[in-house]
Each structure stands twice: as C-alpha cells, then as structure tokens.
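# mind looking at a prediction? Sequence and model below.
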Amino acid sequence: MHQSNKHMHRWKWVLMAWPIAIILVSGMIYAVVQHRETLPVYGQLEEWNTSSVDTQFVSHYVFVDQQRQPVSLKSFPDKVLVVNFFFTRCPNVCPRMMHDLAEVVEQFKADDRVQFISLSVDPEYDTPEQLQHYASSLNLPTRHWALLTGDKGHIYRAAVVGFHVSASSGDGNIPDFIHTDKIMLVDPDGRIRGYYSGIVKREMDLLTQDIKKLEHE
C-alpha cells in the first residue's frame, strides 16, 4: 500500500510538470522564431548606397539639430535610425507621440547602435533654440535623439519622397500643419523596415521589439 502511494505521488508530479514543460518549450520556440524573423523592406531612401555628394538627394539633405550641429540622414553610419515628423506648437498628435517615443528612447539611451531623429514640419518657428527649449521642457533624453530643423522644402520632400508619408502646411496656420503620426524604422543600409503609429501603445511596443530584432539581423 505504501509503495502504491509513492507510485501515485510520483505520477501526480509528472502530470503536473508536463504543462509547465510544454509552456517553457513553447516559449523557447517562439523566442527563436521571433529572433530569426526578418523584417520586411518597404523601400530605400533616395540615393543611400552611392558615393555621390549631390545634396539634392533626400539622404544627403543637411539639417540643423537643437545644438546647431549639421545633421543628415547619413550622419550616422552603421546605425539603426528611428525617424518621425513633428512640430513644437502641435496641439494634439505630437505631445502624445513625443511622450511615447521618449519612453522608447529611454530603453536605448545607452545603445550607440540606435539613433532617433525628429524632423520639424514647422521650421520657421522651430529654430534650434526652440527645439532645445522644447527638449528641455519635456525632459527628453537627447543623447541619441536629434531634433532637426532646416530647409522647409527639404523637410517636406524627405517626408513625401523619402519616407512616403504625408506632410502639408495648409495655409500656414498652426491647425493646418498636417503630418503623419507614423514613426519609421530604417536599417543601416537606408532601407525602411517598419512603420508604427506614434499614438498607439502596442505599436510603440512593437517598435521597441523590432529595433532589437534589426540590431541582430
């Protein structure tokens, strides 16, 4: 009787352990699949893979950051780029997008392989000084985050031609600035690998995952 109880007790533990083992194995398989999955390619930034110095190409446009430093999309060789469009006077979409993006930046603030770039669609107002004030007022982590201003035509062409997203200044009034809430993920070869809504939390979580995935491609 005693031996039978021991036998039953052993089988009870085996039966209890099986579901846990299945969950663990399934989790490991999922992690491997997720790690190996390749992100899609949505397009190539204009003239990225050439030695041309023609400044008329989107990838060569030179902007100015909040520190008055010249910056182009090619200023960060071998880095993963995360790019979006905003403006400091934006009353609705931008505050939410920039707040949520700041949380993503925080996760990569010590990672030199990732660079965040935010281009203002209101460059006449958004001077480098205004961008610096904006970053300071929101306590944005700017070590790897460049807030850019510059030639308006270049900024809007970068949006429409380079990243294939909408950008329009309407009649110039603040409510008429139209820009996308999309955040673009660009690999070190200048290929667009993802679009994410900057105002949807689950897409920002996906952005974080895909940055890590891209770093290991």
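It's in.
# can we go C-alpha only for contacts and neighbour counts from here?
Noted.
# mind checking the longest helix of this protein?
For the chain, the longest helix by residue count, based on DSSP state H, is helix 2-36.
# quick one: what helix or strand has the residue nearest the centre of the chain in it?
What sits nearest the mean C-alpha location of the chain, by CA atoms, centre = their mean, is V82, with 3.5 Å. Using DSSP states H and E, V82 sits within strand 80-86.
# can you get me a residue count around D181?
Using other CA atoms under 10 Å, D181 has 21 neighbouring residues.
# let me know whether it touches Y195 as I believe.
No: at 9.7 Å, D181 does not count as touching Y195 under the criterion of CA atoms under 8 Å.
# so which residues of the chain form strands?
Counting by DSSP state E, the chain has strands at residues 43-44, 63-64, 70-71, 80-86, 114-120, 145-148, 167-168, 178-179, 182-186, 191-197.
# please report the distance of G153 from K201.
Distance check for G153 against K201: by CA to CA, to the nearest Å, it reads 31 Å.
# the two - which one has more neighbours?
Taking other CA under 10 Å, G153 and K201 do not tie; K201 has more neighbours (14 against 11).
# how far away is that one from R193?
Applying CA to CA to K201 and R193 gives a distance of 19 Å.
# same check, this time on R68
Distance, R68 to R193, using CA to CA: 29 Å.
# ok, G170 - how many residues close by?
11.
# touching, it and I178? I think so.
Yes: assessed by CA under 8 Å, G170 is found in contact with I178 at 7.2 Å.
# OK, contacts around A159?
Applying CA atoms under 8 Å, 6 or more residues apart in numbering to A159 gives the contacts F85, V165, S166, A167.
# how does it look with 6 Å?
V165 (CA atoms under 6 Å, 6 or more residues apart in numbering).
# any idea how far it is from F87?
Applying CA to CA, the value for A159 to F87 is 14 Å.
# cool, V160 as well?
Separation of V160 from F87 (CA to CA) stands at 16 Å.
# quick one: which of the two has more around it?
Neighbour count, other CA under 10 Å: between V160 and F87, F87 has more, with 26 against 14.
# any idea how far the more buried one is from W11?
Taking CA to CA as the criterion, F87 is separated from W11 by 65 Å.
# another one to put next to it:
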Amino acid sequence: MKFNRSILSAFLFGSIVFLASCQDQKKLPILGPREAATVKNADGSTSVDTVYKTIPAFSFLNQDSTLINNDTFKDKIYIADFFFTSCTTICPTMHRSMKTIFDKYKDNPDVMFLSHTIDFKYDHPSVLKKYAQKLGVDGPKWQFAYGSKDSIYKIAEKDYLVAVIEDSTAKEGYVHQGWLILIDKQKRIRGAYDGTNPEQVAQLTKDIPVLLAEDKK
C-alpha cells in the first residue's frame, strides 16, 4: 500500500509538472515540499521567506569507482533518473531519450546527467562502466551512481520523489518509474518528465534552456 501511494503521488506530481511546463512561461516552477521560514535581513529586520526542498548531500561510487557527491554537480543543472542495467522494459527507452539530450548539450559545461542504479546486487561500478561505454557516454558529464539499497532507495523516494522497489514477483526483480528529473544549480526540482513519452522528453529539451537562462538574468 505504501508503494501504491508513492506511485499515485509521483504520478500526480509528474502530471502537474508536465502541465505547468507546457505553459508559455519564462521561468520554470520550483517543485516539491516547501515551508515558510523567518529570516533576518541586513538592516536587522525580519521577514518570512519560502524555503524549498533541495536534494540533500549524497555520496556514491560512479562507473570509475570514484566517489561522487553534491560537489560533483556544483554550479550545474542536471537531469537525474533511476534505472538498472539489465532492465529490458522502460530503461532502454529512457536512456535513448537521455542520450538525445546528452548529444545536444555535450559541449555545454553547465549541464550534467546522473543515473542511479537500483540494482544494488549486480550493478557494481565495473558493470556501470561497461553500460556507459555501450551507451557512448563514458565520461564525467554523465555520471552513473552505485550505492547501498537504503541510500539509493531513500534518495529516490524522499528527495527525487521517484518510486522504486525491489520486487521478487516482478519479471526482472525491480519496479521503478521512468521520470527524468530536472535539477537546478540550487539543487531544487524544476521539472519531472516521463522518459518514455516523446512529447514530455521534447518538453524537457525545451525547458533546459529556460532554466539555463535564469542564471543570466
């Protein structure tokens, strides 16, 4: 039941994001939980400001068995997803979509990509390395992250708001959603797109320059 609620929440979240992104706008929405906080101004007065949820500090091994963390993506926008290398259902489609965007922004130093494996049993860094090489993206711009089940599943569901589960009754042992999550330079969620849906992937492609333009204003 918990997983079903998570799926429903993520579905509604993604639908809202997609509809918002389709609007003719000059700035993308900031998504996820938020809270009001009292802040002290330079003149000594106080005011109420909105504090948005951000991706918390993390530390994973990448495809080169090197530790990556938040600093790896400092001053970058990035697209994150959750997958596993032996997946034959939605993952190949998701990563073909990601590869198309990667090719478009491969020379842009402000854009990166981060794929987290949910197969903690098999997808060790050496496996991720071969996967990245086969995909043609083996380099620092697209990071593939390996971590413990608890660390990966927690950050997926609690922070990126993506449902993932190990399920022995599933054909390939895992169930997960195919969202591509757009993260800004402040580590905030700015969009979620179904990586198997060409229209939503096209919207993501359109939203990236909108987000990049925010820093230039």
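Alright, I've got the coordinates. Only a predicted model underlies this, so the values are computations on that prediction, with no experimental measurement involved.
# report the TM-score for the pair.
Laid over one another, the chains give 0.74 as their TM-score (TM-score structural alignment, normalised by the length of structure 1), with 173 aligned residues with a CA RMSD of 2.2 Å.
# what about R68 and R193 of structure 1, which has more around it?
Legend: neighbour count by other CA under 10 Å for R68 of structure 1 and R193, higher for R193 (19 against 15).
# and the residue lying closest to that one once chain neighbours are set aside, how far from D187 of structure 1?
With CA to CA, 6 or more residues apart in numbering as the criterion, R193 of structure 1 has its nearest non-adjacent residue at 4.8 Å, and that residue is V41. To D187 of structure 1, V41 of structure 1 is 9 Å away according to CA to CA.
# more crowded one of those two?
More crowded of V41 of structure 1 and D187, by other CA under 10 Å: D187, with 22 against 12.
# the residue nearest to the centre of structure 1 maps to what in structure 2?
Counting by TM-score structural alignment, V82 of structure 1 lines up with I79 in structure 2.
# and if you look at P70 of structure 1?
P70 of structure 1 maps onto L67 in structure 2, by TM-score structural alignment.
# doesn't F58 make contact with its match?
No: L67 of structure 2 sits out of contact with F58 when judged by CA atoms under 6 Å, with a separation of 9.9 Å.
# select the longest helix from structure 2.
helix 2-21.
# next helix or strand past it?
Going down the chain from helix 2-21 of structure 2, the next helix or strand is strand 34-40, by DSSP H and E.
# what are the buried residues along that following strand?
By neighbour count on 16 or more other CA atoms under 10 Å, the buried set for strand 34-40 of structure 2 is empty.
# show me what it is packed up against.
With contacts taken as 3 or more CA pairs under 6 Å, 6 or more residues apart in numbering; DSSP states H and E, strand 34-40 of structure 2 sits against strand 46-52.
# and the strand it packs on, how far out from the chain middle?
Relative to the centre of its chain, strand 46-52 of structure 2 is centred 26 Å away, using CA atoms, centre = their mean, to the nearest Å.
# list of residues touching that strand?
Strand 46-52 of structure 2 is contacted by residues R34, E35, A36, A37, T38, V39, K40 when judged by CA under 6 Å, 6+ apart.
# same check on stretch 32-46 of structure 1?
Stretch 32-46 of structure 1 is contacted by residues V58, S59, G162, G190, R191, I192, R193 when judged by CA under 6 Å, 6+ apart.
# restricted to buried residues, select those in ChimeraX.
One line in ChimeraX is enough to select the buried ones among the contacts of stretch 32-46 of structure 1; burial here means 16+ other CA under 10 Å:
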select :58,59,162,190,191,192,193
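# going by distance to H2 of structure 1, which of the contacts of stretch 32-46 of structure 1 wins?
Of all the contacts of stretch 32-46 of structure 1, H2 of structure 1 sits closest to R193, with 63.8 Å by CA to CA.
# relative to P92 of structure 2, how far out is the corresponding residue of structure 2 for that closest one?
Matched by TM-score structural alignment, R193 of structure 1 corresponds to R190 in structure 2. Separation of R190 of structure 2 from P92 of structure 2 (CA to CA) stands at 24 Å.
# before we move on, the earlier item: so what's the match of P70 of structure 1 up against?
F60, L61.
# which residue in structure 2 lines up with D171 of structure 1?
Under TM-score structural alignment, D171 of structure 1 pairs with S168 in structure 2.
# its match: what's its closest spatial neighbour, skipping adjacent residues?
The shortest distance from S168 of structure 2 to any non-neighbouring residue, by CA to CA, 6+ apart, is to Y174 (7.3 Å).
# count the residues that sit near the one you found.
Count around Y174 of structure 2 with other CA under 10 Å applied: 17.
# so who does it touch?
Taking CA under 6 Å, 6+ apart as the test, what Y174 of structure 2 contacts is I165, E166, D167.
# repeat the analysis, applying 8 Å as the threshold.
Residues in contact with Y174 of structure 2 (CA under 8 Å, 6+ apart) are I118, D119, V164, I165, E166, D167, S168.
# so which of those residues is the closest to K74 of structure 2?
Comparing every one of the contacts of Y174 of structure 2 with K74 of structure 2 (CA to CA), the shortest separation belongs to I118, at 23.8 Å.
# give the equivalent position in structure 1 for the closest one.
Matched by TM-score structural alignment, I118 of structure 2 corresponds to V121 in structure 1.
# the residue nearest to the centre of structure 1 is in contact with I183, isn't it?
Yes: with contact defined as CA under 8 Å, V82 of structure 1 counts as touching I183 (6.8 Å).
# shared neighbours, the two?
Between them, V82 of structure 1 and I183 share no contacting residue under CA under 8 Å, 6+ apart.
# now distance to I16 of structure 2 too, for the contacts of Y174 of structure 2, in a markdown table please.
Formatted as a markdown table, the contacts of Y174 of structure 2 follow (distance: CA to CA, whole Å):
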| residue | distance to I16 of structure 2 |
| --- | --- |
| I118 | 26 |
| D119 | 29 |
| V164 | 20 |
| I165 | 23 |
| E166 | 27 |
| D167 | 28 |
| S168 | 31 |
